[in-house]
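Visitor: the sequence isn't on hand, but the structure is:
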């Protein structure tokens, strides 16, 4: 008898359909620019709820996109409150620019079939 360590399961690459829906979940955050404070939360939530049962990759990335949009919304609210002392104007610009860049990076990565984790994200939904 040998003491062999079990090998990790080899994960298959997500299907093109799963990659597409995961990409839509990340890009859905741009709806917040059309409908401020609700679009960026509702759109990823809808994509995730509609497609989470179709593929584990879509479920994982839908939760990640929604958690990121919740974090961005909280940061934006804090920035608006800090506009009273003027520092909020700079902070909101940083939040918006960072969110745009990170959503595009996430969409590109998941379209390549790689799971993406946002930095500085509060993961409320597990």
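Guide: It's in. Note that the coordinates shown come from a computational prediction; the quantities given were computed from them, not determined experimentally. Numbers count the residues shown, from 1 in each chain.

Visitor: when you work out contacts or count neighbours from here on, use the C-alpha atoms and nothing else.
Guide: OK.

Visitor: same for the helix or strand that contains residue 73, what does it pack against?
Guide: Element membership for residue 73 (DSSP states H and E) is helix 56-81. The contact analysis (3 or more C-alpha pairs under 8 Å, 6 or more residues apart in numbering; DSSP states H and E) places helix 56-81 against helix 16-27, helix 39-51, helix 87-111.

Visitor: adding another structure so you can compare the two:
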């Protein structure tokens, strides 16, 4: 296995494509993880962390939608999720460039 920190950083930052394309932030990291997990050192761990984070945030969005009707609590939740979508990929891209393990808070471990 070879080391490629730039690809790990790119995988984390590719999540920000959601702000441009709407769905690219899930598809691109998924494709990178599926194609490179056996070739690049630590890609499997980083890819699983990203996918766990993305799936968890999607579930939280689904929970927030009906909460909008309940005193607008869902709006606060959606704003927080939007903040998480913006900040945590950048933080973990920096962590990847420093050879550190990814940490996405509020992630449910679907893939271990």
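Guide: Received it, and whenever you're ready, just let me know what you need. The shown structure was predicted, so the numbers you read here are calculated from the model rather than taken from an experiment.

Visitor: re the thing from before, okay, and the helix holding residue 73 of structure 1 goes to which residues in structure 2?
Guide: Counting by TM-score structural alignment, helix 56-81 of structure 1 pairs with residues 41-66 of structure 2.

Visitor: going by neighbour count, list what's buried in the matching stretch.
Guide: Using 16 or more other C-alpha atoms under 10 Å as the test for burial, stretch 41-66 of structure 2 gives 41-44, 46-57, 60-61, 64-65.

Visitor: check contacts around the spatially most central residue of structure 2.
Guide: Residue closest to the mean C-alpha point of structure 2, counted by C-alpha atoms, centre = their mean, is residue 50 at 3.8 Å. Contacts for residue 50 of structure 2 (C-alpha atoms under 8 Å, 6 or more residues apart in numbering) come out as 12, 29, 104.

Visitor: overlap between the residues you listed and structure 1?
Guide: Here is what carries over to structure 1 from the contacts of residue 50 of structure 2, by both residues aligned by TM-score structural alignment, their matches' C-alpha atoms under 8 Å: 12, 29.
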